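# this one's sequence-less:
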């Protein structure tokens, strides 16, 4: 029997229209959770919902929503009409690539709004539900915040993205500690580059630093962490990515920034 057992509960997955989000939804449905899938692309959500209902017989609610809006968290709560949520996967996010001096200011603000503001607001909105659910049945509730291996060091040419993911990592680890006594499983998932649409959005393959994995491999790493009796506060996916994240702490910060900057060089 797995330690993380969401059968009969409801899970929210943001950014569920593709990549990690769609894979999280599939795995949660396979374990018997009803789903609330959130993203901007309504057609993608509808197709995913049809797939999950047919394959696993679970209830799936689709909520097309722009998470950069300041009211996104309360809008999502209102859309659920009183449903109690036991698991929240804050997966939605994106990155941009290029020197900050040339960045589009509105796009950088949107990146912060989605990667940080929405994640914090959704966590604050639903954390009481998650904690209450964890108290009803051990191993039934979880909070997964998708960070990145970019969280462990500054990332030149992805300055805002790296900073937002460092925030997600720090925030998640603090919430992990604050909820230790409740039984809620909390972890920050830190993947390296993966075969998803991320680099299409970033518009540059030079943004990739580290060993590529599939979305399935990354999400499997997250579930392996959730299945542990003591879920760790952060989870790095991929052996080489774990080595890289661990090594950063032993190297002077200036050298780390220079090394990452050289790896990320390329034409925009």
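Alright, I've got the coordinates. As the structure is a computational prediction, the values presented were derived from the model and not from experiment.
# alpha carbons only for contacts and neighbour counts from here, please
Fine.
# Please name the nearest non-neighbouring residue to residue 240.
residue 211 (6.7 Å; Cα to Cα, 6 or more residues apart in numbering).
# can I assume that neighbour is in contact with residue 242?
No. With contact defined as Cα atoms under 8 Å, residue 211 does not reach residue 242; the gap is 10.5 Å.
# if we can go back for a sec, quick one: the residue nearest to residue 240 is in a helix?
No. Using DSSP: H, G, I helix; E, B strand; the rest coil, the secondary structure at residue 211 is coil, not a helix.
# That one: how many residues sit nearby?
Counted with other Cα atoms under 10 Å, the neighbours of residue 211 add up to 14.
# Likewise for the one 4 residues further on?
Applying the criterion other Cα under 10 Å, we find 21 residues in the vicinity of residue 215.
# same thing with residue 36?
Other residues within reach of residue 36, judged by other Cα under 10 Å, total 24.
# three-state assignment of it?
strand.
# Contact partners for it?
By Cα atoms under 8 Å, 6 or more residues apart in numbering, residue 36 lies in contact with 10, 11, 12, 13, 60, 61, 62, 63.
# Which of those are buried, as a PyMOL select command?
Here is the PyMOL selection string for the buried members of these, based on 16 or more other Cα atoms under 10 Å:
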select buried, resi 10+11+12+13+60+61+62+63
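# Residue 48 belongs to a helix?
Yes. Checked against three-state DSSP, residue 48 lies within a helix.
# correct me, but it touches residue 17?
Yes. The criterion here is Cα under 8 Å, and residue 48 meets it with residue 17 at 7.4 Å.
# of the two, who's got more company?
Higher neighbour count among residue 48 and residue 17: residue 17, with 26 against 22, using other Cα under 10 Å.
# residues contacting the more buried one?
Residue 17 makes contact with 37, 38, 39, 40, 41, 44, 45, 48 under the criterion Cα under 8 Å, 6+ apart.
# Assumed it was part of a helix.
No. Counting by three-state DSSP, residue 17 falls outside a helix, being coil.
# Give me the distance between it and residue 37.
To residue 37, residue 17 is 8 Å away according to Cα to Cα, to the nearest Å.
# and what of residue 254?
41 Å.
# again, but for residue 166
Residue 166 is 25 Å from residue 37, by Cα to Cα.
# repeat for residue 103
Residue 103 sits 31 Å away from residue 37, going by Cα to Cα.
# Alongside the first one, take a look at this:
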């Protein structure tokens, strides 16, 4: 029986991945900061699907977090067949006015920990010549977004990095997929500090976590390098910026995202 490791597994897309994969008979390693939420989810999945579910309560912004997670799985003799890098966060506002330490923390979570986890779990996958990695990017990856600058930039990194790894690792039997959803719910935007009007506007590109997971797993089976889940609005947000001057795109998002400041 195969095993998947999911970061940011306690809620949202991460929890939806856990639910779907457990229903398919996969064992799981769930990673997030909240021990209680992880344990509650793990108990539910064990009861429903009779699969093995391990829990690692770990803040990915902590020093050596990825090494701690990797070494914990090694100590448990747990082979990770599917790595899902889902954990991430964002912050709304003028970059120069936002807390510097928190901006660096976002980069640590969205990029540094993500790269470290990928590197450590990719090594044994290449040695076995099998395995898969799903990386959660965003439609924000396709454009710069004033007042959401760090988040969009980190997602652009994830998209570019994932596509490169897809090409590098196919000959080793390892598949890498970038998943670029729109909004998977209003809670993320509320936590990021968006004004209420913009939180409501996010529903235009909202896609349920279950649809994101469904489309991601279908794309993984087809060995695609990238998938944009959900409705036509997400496809437009990802595609249209390719045909418009980049300064126009940035100016447009400044008007939209800055309107409520």
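Thanks, I have it. These numbers were taken from a predicted model, which means no experiment stands behind them.
# who's more crowded, residue 166 and residue 37 of structure 1?
For residue 166 of structure 1 versus residue 37, the count of surrounding residues by other Cα under 10 Å is larger for residue 37: 27 against 21.
# Tell me who's in contact with that one.
Residue 37 of structure 1 makes contacts with 12-17, 25, 45, 49, 60-63, as judged by Cα under 8 Å, 6+ apart.
# What is the burial count for the corresponding residue of structure 2 for residue 224 of structure 1?
Aligned counterpart of residue 224 of structure 1 in structure 2: residue 218 (TM-score structural alignment). Neighbour count of residue 218 of structure 2, defined by other Cα under 10 Å: 12.
# Residue 218 of structure 2 is in what secondary structure piece?
If you go by DSSP states H and E, residue 218 of structure 2 is part of helix 209-221.
# Centre of the chain to that helix, how far?
Its chain's C-alpha centre and that of helix 209-221 of structure 2 lie 13 Å apart, by Cα atoms, centre = their mean, to the nearest Å.
# one step back: would you reformat the contacts of residue 36 of structure 1 as CSV and include secondary structure?
Formatted as CSV, these follow (three-state DSSP):
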residue, secondary structure
10, strand
11, strand
12, strand
13, strand
60, strand
61, strand
62, strand
63, strand
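# which one of the contacts of residue 36 of structure 1 sits closest to residue 218 of structure 1?
Comparing the contacts of residue 36 of structure 1 against residue 218 of structure 1 with Cα to Cα picks out residue 13 as the nearest, at 15.3 Å.
# Residue in structure 2 paired with that closest one?
Superposed on structure 2 with TM-score structural alignment, residue 13 of structure 1 falls opposite residue 6.
# ok, now which ones touch the residue nearest to that match when sequence neighbours are not counted?
Counting by Cα to Cα, 6+ apart, residue 6 of structure 2 lies nearest to residue 84, which is 4.8 Å off, once chain neighbours are set aside. Shown in contact with residue 84 of structure 2 (Cα under 8 Å, 6+ apart): 4, 5, 6, 7, 133, 134, 135, 136.
# Ok, residue 50 of structure 1 next?
Residue 50 of structure 1 neighbours (Cα under 8 Å, 6+ apart): none.
# gap between it and residue 226 of structure 1?
Taken as Cα to Cα, the span from residue 50 of structure 1 to residue 226 of structure 1 is 26 Å.
# Same check on residue 150 of structure 1?
Distance, residue 150 of structure 1 to residue 226 of structure 1, using Cα to Cα: 22 Å.
# before we move on, what about residue 254 of structure 1?
In this view, residue 254 of structure 1 and residue 226 of structure 1 are 35 Å apart by Cα to Cα.
# same thing with residue 166 of structure 1?
Distance, residue 166 of structure 1 to residue 226 of structure 1, using Cα to Cα: 21 Å.
# And for residue 63 of structure 1?
Taking Cα to Cα, one finds residue 63 of structure 1 at 25 Å from residue 226 of structure 1.
# Translate residue 194 of structure 1 into the numbering of structure 2.
Matched by TM-score structural alignment, residue 194 of structure 1 corresponds to residue 184 in structure 2.
# neighbours of that match, just the number please.
For residue 184 of structure 2, the neighbour count with other Cα under 10 Å is 21.
# Just to check, it is in contact with residue 13?
Yes. Residue 184 of structure 2 is in contact with residue 13 according to Cα under 8 Å; the separation is 7.4 Å.
# Which neighbours do the two have in common?
209, 212.
# which residues of structure 1 does whichever strand or helix holds residue 102 of structure 2 align to?
Assigned by DSSP H and E, residue 102 of structure 2 belongs to helix 100-107. Under TM-score structural alignment, helix 100-107 of structure 2 corresponds to residues 105-112 of structure 1.
# In that stretch, which residues are buried?
Neighbour counts over stretch 105-112 of structure 1 (16+ other Cα under 10 Å) mark 108, 110, 111, 112 as buried.
# what does stretch 168-180 of structure 2 give?
Neighbour counts over stretch 168-180 of structure 2 (16+ other Cα under 10 Å) mark 169, 174, 175, 176, 177, 178, 179, 180 as buried.
# What's the match for residue 233 of structure 2 in structure 1?
In structure 1, residue 233 of structure 2 lines up with residue 240, judged by TM-score structural alignment.
# Mind giving me the packing neighbours of the helix or strand harbouring its match?
Taking DSSP H and E as the criterion, residue 240 of structure 1 maps to helix 239-248. Packing contacts for helix 239-248 of structure 1, counted by 3 or more Cα pairs under 8 Å, 6 or more residues apart in numbering; DSSP states H and E, involve no helix or strand.
# Any buried residues in that helix, and which?
For helix 239-248 of structure 1, the neighbour count (16+ other Cα under 10 Å) marks 241, 242, 245 as buried.
# mind putting those in TSV, distance to residue 235 of structure 1 included?
TSV is the format used below for these (distance: Cα to Cα, whole Å):
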residue	distance to residue 235 of structure 1
241	10
242	9
245	11
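# ok, so of these, who is nearest residue 200 of structure 1?
Among these, and counting by Cα to Cα, the member closest to residue 200 of structure 1 is residue 241, at 21.5 Å.
# wait, the closest one sits on residue 149?
Yes. Residue 241 of structure 1 is within contact range of residue 149, at 6.9 Å (criterion: Cα under 8 Å).
# returning to what we had before: settle it for me: which of residue 254 and residue 226 of structure 1 has more neighbours?
Ranked by neighbour count (other Cα under 10 Å), residue 254 of structure 1 and residue 226 place residue 226 first, with 25 against 9.
# I'd say the more buried one and residue 185 touch.
Yes. Residue 226 of structure 1 lies in contact with residue 185 (Cα under 8 Å); the separation is 6.5 Å.
# Find the residues that touch each one of those two.
Taking Cα under 8 Å, 6+ apart as the criterion, residue 226 of structure 1 and residue 185 both touch residue 142.
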